[in-house]
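Undergrad: give me the fold of what follows.
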Amino acid sequence: MRRRLIDAGLIGLAVLDIWIDLWSDAPVSIASGVIGCAALLLRRRMPRTAFALTLPCALLEAALVAPFVALYTLAVRSRDRRFLAACATLFALAQASPSPFQDDPVIDSDTLVYLAYGVATAAVPVLLGQLVLTRRDLSRRIEEIEEVKEHERVLHAQAILAQERAQLAREMHDVVSHQVSLIAVQAGALQVAAPDEPSREAARTIRSLSVGTLDELRTMVALLRGAGDDTTQLAPQPTLADLKALVTGSGIEAVLTGDPDLTVGTPVQRALYRTVQEALTNVRKHAPGAAATVELWRNGLTAGVTVTNTPPTRPALPLPGARQGLVGLQERADLLNGTLESGPTADGGFQVRMALPVN
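TA: Okay, here's the model as predicted:
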């Protein structure tokens, strides 16, 4: 719309210019003026043709606006300065040459003056057009430089992140994995040397949990080292079908109720699994001797899990913890538009309940 208004205004200005300086009512002269004004409609798509069609009106009617605009458009769209100089020369000659329909005699000195005036007039649209073209090129170049700088910043940030991931992977492999491996070895030795069955069962549970933790740590180390590599293979994520094994190997007295074959999406299954995993881990750490009940349920378009444990039967050991487990579960619930509730029960136990939409 804006371009159409500009074109209409320029054509109107060209018509006014020719009408004011109209020298003759000869059909050829009038036709050249009409063609020159109409040619401005072609200046964006065919600037060379538009400029050529405006030259006759510059010669026959001393028109200024139409060839000026056409030459400016040509200068904006062309980088061939020799060609632009030739066009400017033609414009200047058309302006300086006496019109065949001009009644007054032309003096040679006046022709030189008109030529100088025409050269100056023709230089203006060429210089303006080249200035605009150069400005556009500079703007485009600046944008390209900014894009390159942004790309370099992204690459730099990725390089720093890769270094941090590599360092974290080394620490996990050299420290955490080593210590968990020692726990698994010591638990295996205890399992063999334990004098009674309860001790051997406890050692077996510790060894099983240590081996599982070691496998997860190795997977995390591989993922951290291969971050950003499209060929990195992700380990299979747990689903509700793995809950039975998780509850059985939790190392505490736990019971799973409900249907593990709930027809829910993979993100929901993973969130419910991690909720049970975190809740049972907290029971082992903070409620020694407590029993737990894991209940899977579905109510219409909502599915969830409730983990409830009884009060502890002995004091908890002062184990270190980051206190981020429930925070992470809350973030999972928020991402899936669900809810997480946790808190003590009336009998002194603790309950964690996550509910997630399944539609």
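Undergrad: switch to C-alpha atoms for all contacts and neighbour counts from now on
TA: Noted.
Undergrad: helix or strand: which one has the residue nearest in space to the middle of the chain?
TA: The residue at the geometric middle of the chain, judged as the C-alpha nearest the mean C-alpha position with Cα atoms, centre = their mean, is V154 (12.0 Å). Under the assignment given by DSSP states H and E, the secondary-structure element containing V154 is helix 108-171.
Undergrad: over to V180?
TA: Using DSSP H and E, V180 falls within helix 177-193.
Undergrad: one more, please, to line up against the first structure:
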Amino acid sequence: MLDAGLVVVSLLDVWVQAGFGPRSDSAFAVLASCALLLRRRAPLVGFVLALPAVLTSFALVAALIAVYSLAAHTRSRPLLAVCAAAFAGCYVLPWPAPRVGGIVHASDVPDLAYGLALGAAAALLGQLVQARRDLATRLAEITEVREHEQFLAAQSVLAKERAQLAREMHDVVSHQVSLIAVRAGALQVSTGDPDAKDAASTIRRLSVRTLDELRHMVSVLRASGGPPTELTPQPTLAQLHALVAGCGIEADLDVDLTGDLPAPVQRAIYRTVQEALTNARKHAPGSTARVEVRQRDGTVRTAVTNTAPTRPALPLPSASHGLIGLRQRAELLGGVLESGPTPDHGYRLSLDLPVTSP
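TA: Predicted coordinates for the structure are as follows:
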């Protein structure tokens, strides 16, 4: 609807400035107005089609809109300078060209300056709109990154508390329950009272069962480094394709697995890929990434490599909680996390995990 409205405004400008008739200048002006329908999909083509109207008539609205649209959709400033100069040249050149005498005179310098000012103003306005759009995108990314960092910081605190709780349960509670089981067994063997023997047997049986449950809880606490509760749906490798497809950068996924992986290993791989793609989008704008997940000899290697950025990155706050959390998760599962730059100025993050978590 906006493009159609711009075409109508441009046609009104043609009607006011040149009128509609069988003349060539009217045809070029109408062509320039209709070319505005291409201003989003092919802005350069639309500008080229609108340029003859500047040369043949005073209907300038379509050409100025074309310059603005080109500036709002391209990042090539030399191209914008050439287009603004072409607009000014067509504005000052006479049409049809005189057969005798010079084409441009000294008295045309003010017109040339006016044409350059018009073209530059439209180009600068388009660049301003583009910068505002990029800034809004970057602000949204900053908000997402901060929320992600806060989440990872909270998860890091949770992981430390769980590790401390697991140590306390293993070193104190399990030890005391083991002593209870041993003393109950000794009492069961040494006593002759049937009631005492039955009570000692019950205490020993319950103590052994409690020890088994404590060992299971300790293993769960040590292996769990992510969500606050295992009752919530957890990501798996089945969701890895959707993660890569919706990461916001151009990325390829290559998965080569020979069997099913334990749930904690799948979560660790998913979170590693998620963090690496987030960092690539944050620190390397315009880069491409490749995600590889391969299983060899009882080990799963996950590698995420991104190329060098093509645009300067906006300085963003970072406390490196993401990599710290990934490294802690890898250590809990008996794996190794490595990260660092590549020779082509990109970045690589790799995670090696045993198929069976400790």
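Undergrad: one step back: how big is the offset of the helix holding V154 of structure 1 relative to structure 2?
TA: Superposing on structure 2 places helix 108-171 of structure 1 at an average distance of 1.4 Å from its equivalents, by mean Cα distance after the TM-score superposition for structure 1.
Undergrad: so for the helix holding V180 of structure 1, what gets flagged as buried?
TA: When burial is assessed from 16 or more other Cα atoms under 10 Å, helix 177-193 of structure 1 yields the following buried residues: 177, 180-181, 183-185, 187-188, 190-191.
Undergrad: let me see the contact set for the aligned residue in structure 1 for L165 of structure 2.
TA: If you follow L165 of structure 2 across to structure 1 using TM-score structural alignment, you land on L168. Residues in contact with L168 of structure 1 (Cα atoms under 8 Å, 6 or more residues apart in numbering) are L224.
Undergrad: swap in L128 of structure 1?
TA: Taking Cα under 8 Å, 6+ apart, we find L128 of structure 1 in contact with 72, 75.
Undergrad: quick one: it and V192 of structure 1, what's the gap?
TA: When Cα to Cα, to the nearest Å is applied, the distance between L128 of structure 1 and V192 of structure 1 equals 93 Å.
Undergrad: got it, and I206 of structure 1?
TA: According to Cα to Cα, I206 of structure 1 stands 13 Å off from V192 of structure 1.
Undergrad: equivalent analysis for E295 of structure 1, please.
TA: Counting by Cα to Cα, the gap from E295 of structure 1 to V192 of structure 1 is 35 Å.
Undergrad: and what of V28 of structure 1?
TA: The separation that V28 of structure 1 has from V192 of structure 1, given Cα to Cα, amounts to 116 Å.
Undergrad: neighbours of L71 of structure 1, how many?
TA: As a burial measure, the neighbour count of L71 of structure 1 was computed by other Cα atoms under 10 Å and equals 30.
Undergrad: how about the one 10 residues further on?
TA: Other residues within reach of R81 of structure 1 by the criterion other Cα under 10 Å amount to 12.
Undergrad: quick one: map it onto structure 2.
TA: For R81 of structure 1, the residue aligned by TM-score structural alignment is R77.
Undergrad: and R301 of structure 2, which of the three is it?
TA: Look at R301 of structure 2: counting by DSSP: H, G, I helix; E, B strand; the rest coil, its state is strand.
Undergrad: one more: D3 of structure 2?
TA: In the three-state summary, D3 of structure 2 is assigned as helix, counting by three-state DSSP.
Undergrad: now for it, how many residues are close by?
TA: For D3 of structure 2, which is what you asked about, the neighbour count (other Cα under 10 Å) is 14.
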